[in-house]
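[1] need the 3D shape of this:
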Amino acid sequence: MRFLSRRLVMPNDLNFAGSLFGGRILEWIDEEAYIFASCQLDERSLVTKHIGAISFESSAYQGDVVEFGLDIKNVGRTSVSVTCMVRNKITKQTICVADDIVFVHIDSETRKPVAHGKTKEELLELKL
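    I've put the predicted structure just below:
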């Protein structure tokens, strides 16, 4: 898993208990996973189809730096599935894991799924 991006937890990211709001971290995960999938496929026309099991394991607080680890899980004809782990940059403690985020490549005009033309093997080679 490659940790590719970081965010600073700011006051407007907190819930009533003073920790990182779950909805905010889900927003970040969706955005980071889209950027990762888009870069891997070299395609911009992707939409989120599914976000599977999400496990919150620890909290983050104001001033913490969180980092996003992303990896390709599966590649379909029109889709790509990504795993995302969010962890504290300093302590390396896992904050959250989203194990199955599926993006579908769509035609920008018809908005219908179309093949992206990549295989899992090709995408894994990009890691080298």
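
[2] C-alpha from now on. contacts and neighbour counts both.
    Will do.

[3] was I right to think Ile29 contacts Thr83?
    No - judged on C-alpha atoms under 8 Å, Ile29 makes no contact with Thr83 at a distance of 9.7 Å.

[4] and those two? which has more neighbours close in?
    In this view Ile29 and Thr83 are compared by other C-alpha atoms under 10 Å, and Ile29 has more residues nearby, 24 against 21.

[5] that one and Tyr61, how far apart?
    Distance, Ile29 to Tyr61, by C-alpha to C-alpha, to the nearest Å: 17 Å.

[6] all helices of the protein, in order?
    Ranges of helices in the chain, per DSSP state H, are 22-41, 120-125.

[7] the last one - contacts with which helices or strands?
    Contact analysis of helix 120-125 by 3 or more C-alpha pairs under 8 Å, 6 or more residues apart in numbering; DSSP states H and E lists strand 65-75 as its packing neighbours.

[8] which other helices and strands does the strand it packs on contact?
    Where contact means 3+ C-alpha pairs under 8 Å, 6+ apart, strand 65-75 is packed against strand 2-8, helix 22-41, strand 79-88, helix 120-125.

[9] alongside the first, I'd like the structure of this one:
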Amino acid sequence: MRFHTRKWIKPQDLNPNGTLFGGRLLEWIDEECALYSIVQLENPKTVTKYMSEIDFKSSAHQGDIVEIGIEVSKFGSASLTLKCEVRNKMTRETIITIDKIVMVALGEDGKPKPHGKTEIEYVKDRLK
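    Next up is the predicted model:
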């Protein structure tokens, strides 16, 4: 799994128990998956269609640094299916896993639009 983004847990990210608020973490995951998919599919109109069971394994605290990992598991005709793991950067302890996140590329009409992609592309390879 490739870890793309790091987040520093600040006071505004905490729940009443003093640990990372799950909703904040899901917001970060959703944004990271959207950005990753938009770049991969080369379509700024890419949206989240589905997230499977979310498995919280541990918590994070103020001052912790977490990193978000994403891995492509499938290319559909208009979609991209991802796996996600968030872990504590310093301890490498897993905080959350999501086995299936489906992102869909949309056309101007707001309906799924085939993207023609079958494998991961890196920006550096597109620029050659």
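
[10] how much space separates Gln40 of structure 1 from Pro11 of structure 1?
    Gln40 of structure 1 is 33 Å from Pro11 of structure 1, by C-alpha to C-alpha.

[11] of those two, who's got more company?
    It is Gln40, of Gln40 of structure 1 and Pro11, that has more neighbours when counted by other C-alpha under 10 Å, with 18 against 13.

[12] and the residue nearest to that one when sequence neighbours are not counted, what does it touch?
    In this structure, Gln40 of structure 1 finds its nearest non-sequential neighbour in Leu123, 6.4 Å apart by C-alpha to C-alpha, 6 or more residues apart in numbering. By C-alpha atoms under 8 Å, 6 or more residues apart in numbering, the residues touching Leu123 of structure 1 are Gln40, Leu41, Ile72.

[13] my guess is the second one contacts His116, does it?
    Right, the one you point to is Leu41 of structure 1. Yes - in this structure, Leu41 of structure 1 is within contact of His116 by C-alpha under 8 Å, at 7.1 Å.

[14] for these two, indicate the residue with more neighbours.
    Set Leu41 of structure 1 next to His116 and count neighbours by other C-alpha under 10 Å: His116 wins out with 21 against 18.

[15] for that one, which residues are in contact?
    Listed by C-alpha under 8 Å, 6+ apart, the contact set of His116 of structure 1 reads Leu41, Glu43, Arg77, Thr78, Ser79, His105.

[16] what does Pro112 of structure 2 give?
    Ala78, Val104, Ala105, Leu106.

[17] quick one: it and Leu106 of structure 2, what's the gap?
    Applying C-alpha to C-alpha to Pro112 of structure 2 and Leu106 of structure 2 gives a distance of 4 Å.

[18] which residues do the two both contact?
    Ala78.

[19] count of neighbours near the equivalent of Lys89 of structure 2 over in structure 1?
    Lys89 of structure 2 maps onto Lys89 in structure 1 when the alignment is built from TM-score structural alignment. By other C-alpha under 10 Å, 17 other residues sit near Lys89 of structure 1.

[20] what residues are up against Lys89 of structure 1?
    Counting by C-alpha under 8 Å, 6+ apart, Lys89 of structure 1 makes contact with Arg6, Asp64, Val65, Val66, Glu67.

[21] go ahead and confirm the second one touches Arg6.
    No - with contact defined as C-alpha under 8 Å, Asp64 of structure 1 and Arg6 do not form a contacting pair (10.2 Å).

[22] hang on, the earlier thing: and for Ile29 and Thr83 of structure 1, which residues touch both?
    Joint contacts of Ile29 of structure 1 and Thr83 (C-alpha under 8 Å, 6+ apart) are Ala98.

[23] fine by me, we can end here.
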